[in-house]
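**Q** What follows is a protein structure lacking sequence information:
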């Protein structure tokens, strides 16, 4: 069949690659699956139930919930009747929810928890808006009430409405979290997302109809939402989980693939590396040797001779255990949203898991470029090559410009901002990059670059990504706008520091006490100086302060996409920053 709208993907799967486990989730201790046909029947019934509730083409409907089959069913049901979905992050603040619901003029909403029900009820400020629960909630009708009401609806009416939906119709408005200011409503069409899904499938060449995928990144972000459509298109069974249950879900589902942000993989990596603390003697030395080998592995330069024998030994004794901890069948991981530490990418490639780091934006639905899953073609440290149909060029100042079928319709109710962002068909990303033999490398955000008092420009993200290659640095934010030199706020990787302290006989009671220990400060200083050598003298980090706890989304220091909210962090750490420059 010809695919023109995002919801056509479900019909495509049913006709060509039907699955018994189209969508699955855990209920209690058991995984429950819906077949392709059951999903289709539920989608059609919900569409008809929504029509009975008075929903019409163009109405905005909010979805605020954690990942579950009902999320995707409702999303597809809205698409079929021309309603426009407006996802909200489960972690969104009351103020953000109030703004989005009002700005989008939401007519109906779905919530996934009692906390989200309370938040949306408050955010609506008394405005009339029916609420439905995606999970059983006291006092709220369930989404299944719409499904049950629509089961006896007129499928011919639905078919006529479905056929009237066009590829360029808007089907979702994604409110970008942003790192400053109000969220912008990115309008995406069926063509935008469908072009990404098809191009990604061609780029990754995931074996059709043969895989299971774990979905745990929030569906409110277009990265995971397009990812689920990609799984449906390739006939891959989708198993919904949460980051908190990731270890258990990996063991039970034994997925072949999933999408992740670097922070998730860093936590997986920390658990694998942390196992060294439980070992002693030659076993510990062997484990640390295997880690060191993995973190230096180059997938495009496979080991030969003695090195190949050593790698095979490390695989048999250590890497095989890592694969088992991740389910035993994991082979492909898509990574986006932020820069992936090269040492972590190398470690996963060494253990037999292909990691494809990519680049995208909500405004590009979302993928612009990605690394192939081919060891000989991957370029660690880059974000790969443009997807088929996507054009990319660099402006005179290095800004990345993008043109293609994936570029958004525009910002909702923001024609001036849309015209500023998309000029002559080219989307101005705001990111600075370089092209190296066709592979794109991101160096910074245009608006995040700053100038020192000496008149030198500094790209903080470039420095941050490099220093995060250190085994002892978890998070870092470079500062120095208008100052004589660059400095940094650093959150150490405390799991690694605990091992280091144990090896060097250092005692402490808390992370706060540990970070102040002179030998810990000395260790981080050595790491900073080691990486400073990669940059010009004016870019060197001259001073730093160590923080005792990581920045997080709940505290507002990270956007839901896990990007640094620099203004928030700067304000909260003003005293530390001022101290670093007081006697400069």
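**A** It's in. Since this is a predicted model, take the numbers as computed values, not measurements.
**Q** When you work out contacts or count neighbours from here on, use the C-alpha atoms and nothing else.
**A** Noted.
**Q** what packs against whichever strand or helix holds residue 12?
**A** Using DSSP states H and E, residue 12 sits within helix 8-16. Packing partners of helix 8-16 (3 or more C-alpha pairs under 8 Å, 6 or more residues apart in numbering; DSSP states H and E): helix 36-52, helix 222-233.
**Q** next up, a second structure to put side by side with the first:
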């Protein structure tokens, strides 16, 4: 298909054309031509700002430059960048060549990078100065890297991105190249976080992702031309889907890049996103901050008004969740509460123009959903962040949101429960397989095409899916009782602002204990050796225990001195617990908790 045959269409028609495109390349060309004057990618301070027209031109020049350096269809390209506009430029450029760009977590150690490069087989990598020393060490250590391209300068032995752009062949046929990309061509590799072994390269095709985008538009309809924030690592499927492929190729959004995930809520205040997708921990911390602000309100009458408004909204939300009518009086009270308090809080947060609020990848307590529903922010939980299925598998429809579930399967995706309780899915969005790992691919996808997700869950009569925990994480205590550590840990994290992360231990043990890391912000200035700090944590553990059955409750805990950061020994870059690593690292402390 020639570019000129589809791109000269009005914006509304362009969206429908992009949605039905065969590849992400075709979709992007349609969208970029229709929105040439609209901002496509920007930094929060507007120090870098690219319109769709400028982005498309840079993509063309970088693609020509990469082709001149030898990058061809089917070749892999490593990318190690923070969330910055240049990522979108180089990833799109490689994609238009039919190459396979993949990202490396910025916290990766030298040996981890060496493993990924050996598996991917890339001979070229694009990075920034902050990571150059590590990549140079990888190259000097024997990994065959022919080119290191640096987006913010060109130290010795590297090329700058500007040099790549200027080095393309003027006769390079860009349109013919991207038009030749096939739906079955690989779009990217997403490497798993490696919590249960060496990372596996998930091979996703253009067909996988376009199928996912089309399915989600049916149940998660977005208005083209909106705004969103890219803050998750580009190596994670969540950001590839929500911060890159969907918004730029199909939705025609303005994407604001956020290299520091801790500043997402701050950026939201000035951006006013139309689609907002924070991870659960961000919602939990936002709730804690709002509650603290309400309690510190010096005006007693105003404080009481805010409390009343929240309580009224929660009552209404609970009635709706239970399938009961809120009744005319409560409905009226809720409208007044929203006008006086809820709408003002939404504006203050910068979330008054959002069409969708989503979250997933980890359990979220019911009280978090109820609190935000009370101020008019209805968070729809989804089952996603699984690279093997191109991200989202189920999502709660906004008009039929069922708190406590992860929603209904997206169109075209089948879900069933295996005999052992594991959830299996089948869809055109399921990966081609794991790169260079046919045996592990066969273990993951059975002969009938069902992907074994590793999640334990249930499906109710209406088709809503509920997650219990990861199959490998289920705790079976000494008495044979099965428990979900994720559920216990969720209550612990949300029970006190000083608790940042928690790991529940209890497999094969007589009772449950917990390792707790303090929250850098909530516990700022507090010491793990301070009795007052320990007392605050103990109060939080007690509150969490009040929501748990007797056998699930935490009997003892230990506050660790280390801060658990994304990409550390304890957490993956997307803040998932590295359970095996934690148990090994803190073995002595765990045994102390089970002492006399």
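**A** That came through fine. The structure displayed is predicted, hence computed values, not measured ones.
**Q** Now the TM-score, please.
**A** For this chain pair, the superposition-based TM-score is 0.88 by TM-score structural alignment, normalised by the length of structure 1; 562 aligned residues with a C-alpha RMSD of 2.7 Å.
**Q** roughly how far apart are residue 565 of structure 2 and residue 257 of structure 2?
**A** Residue 565 of structure 2 sits 21 Å away from residue 257 of structure 2, going by C-alpha to C-alpha, to the nearest Å.
**Q** Name the residues of stretch 408-416 of structure 2 that are buried.
**A** Residues 408-411, 413, 415-416 are the ones in stretch 408-416 of structure 2 that count as buried (16 or more other C-alpha atoms under 10 Å).
**Q** To clarify, my last question referred to stretch 44-58 of structure 2.
**A** Of all the residues in stretch 44-58 of structure 2, those buried under the rule 16+ other C-alpha under 10 Å are 44, 49-56, 58.
**Q** Show me which of those residues is closest to residue 233 of structure 2.
**A** Taking C-alpha to C-alpha as the measure, residue 233 of structure 2 lies nearest residue 44 of those, at 16.8 Å.
**Q** for the closest one, what are its contacts?
**A** By C-alpha atoms under 8 Å, 6 or more residues apart in numbering, the contact set of residue 44 of structure 2 is 256-258, 267.
**Q** Now the residues you listed in JSON lines, please, with extra columns for secondary structure and distance to residue 432 of structure 2.
**A** Shown next, in JSON lines, are the contacts of residue 44 of structure 2 (DSSP: H, G, I helix; E, B strand; the rest coil; distance: C-alpha to C-alpha, whole Å):
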{"residue": "256", "secondary structure": "strand", "distance to residue 432 of structure 2": "31"}
{"residue": "257", "secondary structure": "strand", "distance to residue 432 of structure 2": "30"}
{"residue": "258", "secondary structure": "coil", "distance to residue 432 of structure 2": "31"}
{"residue": "267", "secondary structure": "helix", "distance to residue 432 of structure 2": "36"}
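**Q** Spatially, which pair of these is furthest apart? Let me know, please.
**A** Checking the contacts of residue 44 of structure 2 with C-alpha to C-alpha, the most distant pair is 257 and 267, at 9.4 Å.
**Q** Residue in structure 2 paired with residue 219 of structure 1?
**A** In structure 2, residue 219 of structure 1 lines up with residue 234, judged by TM-score structural alignment.
**Q** With residue 179 of structure 1 instead?
**A** So, by TM-score structural alignment, residue 179 of structure 1 is matched to residue 195.
**Q** pretty sure its match is in a strand, no?
**A** No - assigned with DSSP: H, G, I helix; E, B strand; the rest coil, residue 195 of structure 2 falls outside any strand and is coil.
**Q** do you know how far it is from residue 235 of structure 2?
**A** 15 Å.
**Q** In terms of neighbours, single out the busier of these two.
**A** residue 235 (24 against 16; other C-alpha atoms under 10 Å).
**Q** which ones are touching the more buried one?
**A** The contact partners of residue 235 of structure 2, by C-alpha under 8 Å, 6+ apart, come to 102-105, 190-191.
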